[in-house]
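# everything below, folded, please.
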Amino acid sequence: MLKKIRIILGIVVILLAGFGLITKNFVAQPIMMLSLSAFILAGGLDELKQGIKRRGYISIFLAVFVLAVAIQTFLNSPK
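The predicted structure follows:
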């Protein structure tokens, strides 16, 4: 189940990042950051499930950090 979620989120992140790079329109960047955070969180949970605790905890910490950056981007975006 986590593998399917990671694949879907990975595709969403790549598509949104590609959209921003090609069009030079970064309006979808906060959504991409939220998707990236969920992707990293799913990877961390999968690693914890496999017993790789150190990488799992680092991935979860990184996911929370990316989520904080995404929230800050949402709050500071021009209205």
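# please count neighbours and contacts with C-alpha atoms only from this point.
Fine.
# quick one: the helices in the chain?
2-23, 29-50, 53-76 (DSSP state H).
# take the ones you listed and write them to TSV, including mean neighbour count.
As requested, these are exported to TSV (neighbours: other C-alpha atoms under 10 Å):
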stretch	mean neighbour count
helix 2-23	14
helix 29-50	20
helix 53-76	16
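# show me what contacts L48?
By C-alpha atoms under 8 Å, 6 or more residues apart in numbering, L48 lies in contact with R55, G56, Y57.
# also this sequence, please, to line up against the first:
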Amino acid sequence: MLIILHIIFSVVAISFAAYGLITNNFEFQHYMTFFLGLLMLVMGIQEFKKERKVYGWLLVVVFLFLLFVSIQGFLLS
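From the prediction side, this is the model:
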């Protein structure tokens, strides 16, 4: 299940990034940041399952930061 979510969030984030780079239209950058945050959360959960707690906590902190940045971007734009 986590691998499927990992692939879905990766594809969605890369799609938003590619769209922004190809069209020079960065209005969806907040969505890309949000999906990257969700990807970091899934990766953190995977690291916890592998008993690598330091990397797991690091990825959860990165998720929280990206969540904060994306919410701030949604509210300010």
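# picking that back up, Throw the contacts of L48 of the first structure into a markdown table and include distance to I22 of the first structure, thanks.
Formatted as a markdown table, the contacts of L48 of the first structure follow (distance: C-alpha to C-alpha, whole Å):
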| residue | distance to I22 of the first structure |
| --- | --- |
| R55 | 33 |
| G56 | 33 |
| Y57 | 34 |
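# from the residues you listed, which is closest to A42 of the first structure?
G56 (9.5 Å; C-alpha to C-alpha).
# any idea how far that closest one is from E47 of the first structure?
5 Å (C-alpha to C-alpha, to the nearest Å).
# ok, now F39 of the first structure?
Counting by C-alpha to C-alpha, the gap from F39 of the first structure to E47 of the first structure is 12 Å.
# show the contacting residues for the spatially most central residue of the second structure.
The centroid of the second structure falls nearest to L36 when counting by C-alpha atoms, centre = their mean (1.4 Å). Residues in contact with L36 of the second structure (C-alpha under 8 Å, 6+ apart) are F9, S10, A13, F63, L66.
# likewise I5 of the first structure?
Neighbours of I5 of the first structure in contact, by C-alpha under 8 Å, 6+ apart: F39, A42.
# my guess is Y31 of the second structure contacts Q72. True?
No. The criterion here is C-alpha atoms under 8 Å, and Y31 of the second structure misses it with Q72 at 11.6 Å.
# nothing else from me, thank you.
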